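[1] What would the 3D arrangement of this be:
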Amino acid sequence: MIATLVMASSAAGHVTVAPPYLDADRQARVEFETPNERPPHATVSLVIDAPPGFVFAAADPPTGWRLQLERSGTRARWTGGKITGQKIVAFPLLVTAGSRAGLVSFRAKQLYDDIETVQWNAELTILPATGTEAPSQHFDRALAAGAVGLVVIAASFLALRLVRRRPLQER
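    Below you'll find the predicted structure:
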């Protein structure tokens, strides 16, 4: 019981992403939400590193915070503000997702006024591209492969029927 409570409280202090998914090859507004889980200390900086294939662009930072984009738009750093008490602050960015669908992880670093740093993984799901951005599905090849598969199955049943032995009662 105590272990469950400890694990639940430690899980509450982390960086999350909203919305938790993006379309591949599109730019979208994403908020990295972070609580201050170390009262009486305050969060004074948040750094997010993008995984390969992702690029950040500026969005309006929360009141009192400044946003710096570094490393050609693959790192975002917010400074100048404070998260105190048990408050949660959302740090928005425009994120251009890579083209590969699946789960990706952003490295988040939360810095406190006592110089302690806590690192988190903030996960996001990339959905496959749609419309004209979607990769070709090669429908004609899939149809041909399906037809070949049906012919092979039919030929197998025919071969089994021809090879089948007559029952002993018919001999």
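[2] When you work out contacts or count neighbours from here on, use the C-alpha atoms and nothing else.
    OK.
[3] Not counting stretch 82-98 itself, show me its contacts.
    Here stretch 82-98 makes contact (Cα atoms under 8 Å, 6 or more residues apart in numbering) with 22-45, 52-62, 126.
[4] Now show me the structure for the sequence below, then we'll compare the two:
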Amino acid sequence: MPRRFALRAAAIGAASALVVIGAASSASAHVSVSSPDAKPGGYAKLVFRVPTESDDTSTTKLVVSLPTDHPFAHVGAQVKDGWKVEKKETELPAAVKVGDVTLTKAITMVTWTATAGGIPANDFDEFALSVGKLPEGVDSLSFPAEQTYSDGEVVKWADVAKDGADEPEHPAPVLKLTAAVTPVAATTSTDSSDTVARWLGVGGLVVGLLGLAFGLRSRRPVAVAGEKQ
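    Now for the predicted structure:
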């Protein structure tokens, strides 16, 4: 009886794990954006990961919209074999100051179109942009995207996730920005190391002087019995 109960519990646990894994896989299978070096006020490489969620069609086109409230003064698109890339520049609703430059127009859309094959069924590919400068005082940036399949279907990844709510069915790619780390800790560590080294040096000097004094004292001649001092 205990053995049968253990087997049943193991089976239930395995089934639950499969359900969780399946849910995580389906939730993460969408167009997403990441960056190895994004930080406020700097330049960054943005990487858009595009999976083909189909068993019999391929991805033939990707359109990425760039923010107009925080436009980039520079946008460079990755050139990929088998893909044609186009950048669209438009007038901004209002002038925006980016660093030392005031922008009245900016690149607001980048499109990659497959010239042969595209992204096969159940596979993925990555598309990169070099952008800058990233805005300061902003926690994240949204990049709505459109994915076109070889059968003509267009999936719009543009839903905005709300706090406390489940992830929407077609969430827009969102890049989280991390503030730059100041070298305060490194400076403090260096100062502390210098202080410790200084005190160790002083301590060593004191020990050396004490040793010298003790040595000189031990070398004084010892009086012999009967000898006149």
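[5] about what we covered before: can you select the buried ones from the contacts of stretch 82-98 of the first structure in PyMOL?
    A single PyMOL command is used to select the members of the contacts of stretch 82-98 of the first structure judged buried by 16 or more other Cα atoms under 10 Å:
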select buried, resi 22+23+24+25+27+28+29+30+31+32+33+34+35+36+37+41+42+43+44+45+54+55+56+57+61+126
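[6] Can you say which helix or strand has A14 of the second structure in it?
    Element membership of A14 of the second structure [criterion: DSSP states H and E] is helix 2-28.
[7] Where is the longest strand in the second structure?
    As far as residue count goes, and with DSSP state E defining each element, the longest strand of the second structure is strand 83-98.
[8] can you give me the angle the helix or strand just after that one makes with strand 83-98?
    Scanning the chain past strand 83-98 of the second structure towards its C-terminal end, the next helix or strand to appear is strand 101-114 (assignment: DSSP H and E). Orientation of strand 101-114 of the second structure against strand 83-98 (axes from the mean of the first three to the mean of the last three Cα atoms, to 10 degrees) gives an angle of 160 degrees.
[9] What helices and strands are in contact with strand 101-114 of the second structure?
    Counting contacts by 3 or more Cα pairs under 8 Å, 6 or more residues apart in numbering; DSSP states H and E, the secondary-structure elements packed against strand 101-114 of the second structure are strand 59-65, strand 83-98.
[10] Pick the most buried one from these.
    Of all these, strand 59-65 carries the top mean neighbour count, a mean of 22, counting by mean count of other Cα atoms under 10 Å.
[11] Please list all residues in contact with the residue positioned nearest the centre of the first structure.
    The structure's the first structure has its C-alpha centroid closest to L124; by Cα atoms, centre = their mean the separation is 2.1 Å. The contact partners of L124 of the first structure, taken as Cα under 8 Å, 6+ apart, are V17, P20, Y21, L22, L103, V104, S105, F106.
[12] Residue in the second structure paired with the last one?
    Right, F106 of the first structure. For F106 of the first structure, the aligned position in the second structure is occupied by F143, per TM-score structural alignment.
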